[in-house]
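Peer 1: Predicted model and sequence follow; I will ask about them next.
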Amino acid sequence: KEPEAKTCVTIDEWIDVWGILVGKAKALSDFPMWLQCYPKVLFEIINRSGSGDISKGELKHFYTAFMDVGKLGEERLNAITNNAFNALTCDGELVLTCHVYKLSFLNFLLGKQPNGPGQYLFGTVTPRNPICSFPIDYSAMNSTEEDRELFGHDKLHKTSRRSVIV
């Protein structure tokens, strides 16, 4: 029997493909040629004036025309554009040239944390659950000496401890 033709992929299949593409890449030259060209093509699409640097207005137009951010309303569109432009240009200290855009694109693909400028290339994505890498437990600061349990490796699996005072 012939395999059924697929018209869409699951999120797991999508992530698997990108996992293979990104893999252990550390530079743009580690990616397939089409992916190396993609940020330059995007830059040229956004930089409608051909000036060699993306203006805040051009970025706003890109978000409106290509990313449907404009459907969120003018106030939200301006907020997203301002946040993105400030992140991509270090609060205006950099000009958003093709080189800076490529670095941000690399941050989008290779960044380990969602805090870099790459998160703004395609608008903004709000995580379903807020990320808290290291929750802080302040209860130990208010406890008495007698209430504190001394740490020992032998106790790691025997208690319900979730934090250690350092």
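Peer 2: Yep, it's here.
Peer 1: contacts, neighbours, all on C-alpha from now
Peer 2: OK.
Peer 1: which ones are touching residue 107?
Peer 2: Contact analysis of residue 107 by CA atoms under 8 Å, 6 or more residues apart in numbering lists 116-119.
Peer 1: Over to residue 61?
Peer 2: Contacts for residue 61 (CA under 8 Å, 6+ apart) come out as residue 46.
Peer 1: Which secondary structure state does it sit in?
Peer 2: Three-state assignment for residue 61 (DSSP: H, G, I helix; E, B strand; the rest coil): helix.
Peer 1: how much space between it and residue 8?
Peer 2: Applying CA to CA, to the nearest Å, the value for residue 61 to residue 8 is 29 Å.
Peer 1: Next: residue 96.
Peer 2: According to CA to CA, residue 96 stands 35 Å off from residue 8.
Peer 1: for comparison:
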Amino acid sequence: MSALKLSPFQQEKLQYYFNFFDSDGNGQLELSDLDGFMKKVLDFTGWDVDSQCARECHEVHECFFHTLMEKAEKGSDRINLAKWFRMWDGLIPGCMSMRNFPVWLRLLPKSLFRIIDKKGDEKIDAKELADFYVKFVGIPEGNVTSLVNYAMEQMTDHGKYPLTLDSYNQMFANFLIGRTPYGPGRFIFGCFEHMVQRTEFQLIQGPSDILQDPLSEFKRLQIAQHSPQTPNSLVKVKFFRAA
């Protein structure tokens, strides 16, 4: 078996993302983890189990888990960390933004955005991000204020741009694609600052990657086609390099 092309930092991020879904902590992703994940989502958001938000979130992640199982070995109903790494090792090369990933993955950041955006005003503010870091990710409350202030500063270019779904999609793409710990994607879950020396430089980021309707995309998974899109906006985003 060939060596992984993922960088060590990508592996660290993706291991965290694996554990994010492994609700029973047994080192395997299986369909039973979906129930535990959804319970955590409902506890955090306060959504009623029969609400539209809860149903959409469940359908998006049910699709995700079923697709994972399809990528497991024949006859297996679970995927371990090694297979998880192999899956991403095949998906990430050549991707420049979320629109380059399959639809079943492009739905995930929009769903997570809705989980964090408790006010439902189509943007994430510092209080909502702090709430997510503490209550969902598990970052100690005493450490979160300075982290959130810095995260919001970098994800909004010092407040020039709101943290909308458009920009959040770009951050999430950087979380998956970024090979070094100096991009804004590390703030998706806020737990990778131990890897960073903070030195800033600016990059002009390309087109938006908004999916308007996750359920319609979910229902078209089997026939989804990927069409090239013409960049229609330029958004300033902070990226980072080592000092």
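Peer 2: Yep, that arrived. Here the structure is a predicted model, which is why all the values come from computation and not from measurement.
Peer 1: hmm, back to that, check the contacts of residue 107 of structure 1 against residue 109 of structure 1 and report the nearest one.
Peer 2: residue 118 (7.7 Å; CA to CA).
Peer 1: Please work out which residues of structure 1 line up with the longest helix along structure 2.
Peer 2: The residue-count maximum for a helix in structure 2 (DSSP state H) belongs to helix 52-71. With TM-score structural alignment applied, helix 52-71 of structure 2 matches no range in structure 1.
Peer 1: Sort out which residues of that helix are buried, please.
Peer 2: The neighbour-count check on helix 52-71 of structure 2 (16 or more other CA atoms under 10 Å) flags 53-54, 56-58, 60-66, 68-69, 71 as buried.
Peer 1: Return the residue of structure 2 aligned against residue 36 of structure 1.
Peer 2: Going residue by residue (TM-score structural alignment), residue 36 of structure 1 aligns to residue 106.
Peer 1: what helix or strand does that match sit in?
Peer 2: Residue 106 of structure 2 is part of helix 103-116 when elements are defined by DSSP states H and E.
Peer 1: And what about residue 189 of structure 2, helix, strand or coil?
Peer 2: Applying three-state DSSP: residue 189 of structure 2 is coil.
Peer 1: Hmm, it is touching residue 133, no?
Peer 2: Yes: checked against CA atoms under 8 Å, the pair residue 189 of structure 2 and residue 133 is within contact range at 6.7 Å.
Peer 1: Pick out whichever of the two has more residues nearby.
Peer 2: residue 133 (23 against 20; other CA atoms under 10 Å).
Peer 1: where's residue 158 of structure 2 relative to residue 149 of structure 2, distance?
Peer 2: 10 Å.
Peer 1: about what we covered before: now the contacts of residue 107 of structure 1 as a markdown table including distance to residue 28 of structure 1?
Peer 2: Below are the contacts of residue 107 of structure 1 laid out as a markdown table (distance: CA to CA, whole Å):
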| residue | distance to residue 28 of structure 1 |
| --- | --- |
| 116 | 17 |
| 117 | 16 |
| 118 | 14 |
| 119 | 17 |
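Peer 1: Next, format the residues you listed as CSV and append secondary structure, distance to residue 109 of structure 1 and neighbour count.
Peer 2: Formatted as CSV, the contacts of residue 107 of structure 1 follow (DSSP: H, G, I helix; E, B strand; the rest coil; distance: CA to CA, whole Å; neighbours: other CA atoms under 10 Å):
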residue, secondary structure, distance to residue 109 of structure 1, neighbour count
116, coil, 11, 14
117, helix, 11, 23
118, helix, 8, 24
119, helix, 9, 21
